[in-house]
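>>> I'd like to go over a predicted model; first the sequence, then the structure.
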Amino acid sequence: MTSIKLPRIPDRSPVKIAIHVPPELARALDDYAEFYARSYASTEPVTELIPAMLQAFLESDRAFVKSRRGAASGD
């Protein structure tokens, strides 16, 4: 087998997750999409913003990031 410097590209197939949110959260998400559009002069549907929002949230949770690092290293 040939040695290659580039690691195998991870699976990038999207996984569909269906959720129900309360009306107040749905309104807040719509408001956020409007705020995003005003901020960046680019309209994105809520369905496109939610994955980015979740990713940013998870990456900003230091305890969670630390926990995942520990789990990955077998601690």
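All right, it came through fine. Residues are numbered from 1 along each chain as shown.
>>> C-alpha from now on. contacts and neighbour counts both.
OK.
>>> what helix or strand does residue 43 sit in?
Using DSSP states H and E, residue 43 is not contained in any helix or strand.
>>> now it, nearest residue through space, not along the chain?
residue 37 (4.7 Å; C-alpha to C-alpha, 6 or more residues apart in numbering).
>>> separation between the residue most central in space within the chain and residue 75?
In the chain, the residue lying closest to the centroid (C-alpha atoms, centre = their mean) is residue 55, at 2.6 Å. From residue 55 across to residue 75, the span is 24 Å (C-alpha to C-alpha, to the nearest Å).
>>> okay, now the one to match up with it:
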Amino acid sequence: MAKLKIGSLPDDKPVKVSLELPASVHRDLVAYAKVLAGESGQPISDPGKLVAAMLARFMATDRGFAKLRRASQSRTGEG
């Protein structure tokens, strides 16, 4: 079985964001939720909850973003 890029969803305080998705993206999100539920054994009642984990994974693996973020933080003195 293929390894999915996201695992279990973290239990974190959410921030509400509203967005519209193309129907094809929503269908894929629902399908991904079904596969993930099958692998993890945890039912996913709202496939929309996967979006945050997917975005976090995308940003964490985007080398260009990480490089620019580090450069920005070093200029501003943030940690």
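Looks like it came in fine. Just so we're clear, the structure is a prediction, and the values are computed from it rather than from any experiment.
>>> TM-score of the superposition?
Superposed pair, TM-score by TM-score structural alignment, normalised by the length of structure 1: 0.75. Supporting alignment: 64 aligned residues with a C-alpha RMSD of 1.7 Å.
>>> before we move on, the earlier item: the residue nearest to residue 43 of structure 1 and residue 44 touch, don't they?
Yes: using C-alpha atoms under 8 Å, residue 37 of structure 1 is in contact with residue 44, at 7.0 Å.
>>> and the nearest residue to residue 64 of structure 1 once chain neighbours are set aside, how many residues sit next to it?
Excluding its sequence neighbours, the residue lying closest to residue 64 of structure 1 (C-alpha to C-alpha, 6+ apart) is residue 58, at 7.1 Å. Number of residues near residue 58 of structure 1 (other C-alpha atoms under 10 Å) recorded here: 13.
>>> is the residue mapped onto residue 58 of structure 1 from structure 2 in a helix, a strand, or coil?
Aligning on TM-score structural alignment places residue 58 of structure 1 opposite residue 59 in structure 2. Following DSSP: H, G, I helix; E, B strand; the rest coil, we place residue 59 of structure 2 in the helix state.
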